[in-house]
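Chemist: Quick check, what structure comes out for this input:
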Amino acid sequence: MITADPLEQLRPARIEDVGGMLALIEPLEADGTLVKRGRERLEREIGNFHVIEHDGVILGCAALYPFADDRSAELACLAVAPEYRDAGYGERLLQACEARARTQKIRRLFALTTRAAHWFLAQGFKAADVSALPQRRQSLYNWRRGSKVFLKRV
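Modeler: Predicted structure coming up:
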């Protein structure tokens, strides 16, 4: 069947995406790249996520967690299927999160990473200290993981 509908779309995540999101992020959780999230947490926080879907398959996801009192937000759980990592999907997910942040009057994004510092720098983020995080997020920082902190104005 020929259709004018795009096979690929970037959109807000829906509850029925959770299974595909788990398939995408579980290997990254297992190797320590991402912090562990279970199905229940993803379902509870689904409104924070965007996904890239191709013909019903989730190829990427990212979450935006606002800290309204600080006018900042955390970009988290950014993941792209390995075979699509050079296709610009991470950048597209970041752009969607930035656009959403602007509609919420967010002034800066922050991200924590143990493995992708080079990618965040290439996207215009600047390295920062843990003390630059909102107070509420500082209290949750996992010193054992040793994540690097990156900030970006939006």
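Chemist: all contacts plus neighbour counts: C-alpha atoms, from now on.
Modeler: OK.
Chemist: quick one: buried residues of stretch 111-122?
Modeler: For stretch 111-122, the neighbour count (16 or more other CA atoms under 10 Å) marks Ala111, Leu112, Thr113, Ala117, Phe120 as buried.
Chemist: quick one more, to check against the first:
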Amino acid sequence: EDVPGLLSVIEPLEAEGALVKRDRVLLETEIDRFTVLLHDGRVIGCVALYPYPEEECAELACLAVMPEYRSQGRGDVLLGYVAERARALGVKHLFLLSARAGQWFAERGFVETGVHALPPQRQQMYNYRRRSKVFVKPLG
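Modeler: Below is the predicted model:
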């Protein structure tokens, strides 16, 4: 039931190239990876978490907030929630790939690094054409 709301949040950012395109079928199969932020029953933000248990790390992906709710701390709420969820899973550090929002994440303790810092299976999926920057943050 959250998929239409997720799509309304992420599709504009996909169109801008800020997020990687995710189709409805993918969202439906990976819905358990997503956390949504609701306001008056409407999805206004989301974030996904993809754990890599062998490496004790997780990918933070698809952090997005509807434009009219930005600059109100909603992204920080999502980030905080996903970090706590990751800690509960035994994750030692979060990583993310960002084509546009690197400064926002850097202001929140993420450090830019290289593709070499990604888990091997994630390195294989890295899209060099997007030229996304890799950021890492230890969870302590």
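Chemist: before we move on, back to that, out of the buried residues of stretch 111-122 of structure 1, name the ones that lie in strands.
Modeler: Using DSSP state E, the subset of the buried residues of stretch 111-122 of structure 1 located in strands is Ala111, Leu112, Thr113.
Chemist: tell me the contacts of the aligned partner of the last one in structure 2?
Modeler: Pointing back at Thr113 of structure 1 there. Alignment of Thr113 of structure 1 against structure 2 is given by TM-score structural alignment, with Ser98 as its counterpart. Ser98 of structure 2 is in contact with Ala18, Ser132, Lys133, Val134, Phe135, counting by CA atoms under 8 Å, 6 or more residues apart in numbering.
Chemist: who wins for most neighbours among those?
Modeler: Within the contacts of Ser98 of structure 2, Phe135 tops the neighbour count with 24 neighbours, counted by other CA atoms under 10 Å.
Chemist: so that residue, which of the three states?
Modeler: Using DSSP: H, G, I helix; E, B strand; the rest coil, the structure places Phe135 of structure 2 in strand.
Chemist: what residue of structure 1 takes the place of it?
Modeler: The alignment partner of Phe135 of structure 2 in structure 1, by TM-score structural alignment, is Phe150.
Chemist: Nearest the geometric middle of structure 2, what residue?
Modeler: The residue lying closest to the centre of structure 2 (CA atoms, centre = their mean) is Ala61, at 2.0 Å.
Chemist: which residue in structure 1 lines up with that residue?
Modeler: That one, Ala61 of structure 2, aligns with Ala76 by TM-score structural alignment.
Chemist: which element is that match on?
Modeler: Here Ala76 of structure 1, judged by DSSP states H and E, is contained in strand 72-80.
Chemist: can you map out the strands along structure 2?
Modeler: Counting by DSSP E, one finds strands in structure 2 at the ranges 34-39, 42-52, 57-65, 93-98, 111-113, 133-138.
Chemist: Turn those strands into a markdown table, including distance to Ser8 of structure 2.
Modeler: Formatted as a markdown table, the entries for the strands of structure 2 read as follows, by distance: least, CA to CA, whole Å:
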| stretch | distance to Ser8 of structure 2 |
| --- | --- |
| strand 34-39 | 12 |
| strand 42-52 | 8 |
| strand 57-65 | 10 |
| strand 93-98 | 20 |
| strand 111-113 | 29 |
| strand 133-138 | 25 |
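Chemist: and Ala83 of structure 2, which of the ones you listed is closest to it?
Modeler: Evaluated with CA to CA, the strands of structure 2 place strand 93-98 nearest to Ala83 of structure 2, the distance being 7.6 Å.
Chemist: quick one: the closest one to chain centroid distance?
Modeler: A distance of 8 Å separates the C-alpha centroid of strand 93-98 of structure 2 from that of its chain, computed with CA atoms, centre = their mean, to the nearest Å.
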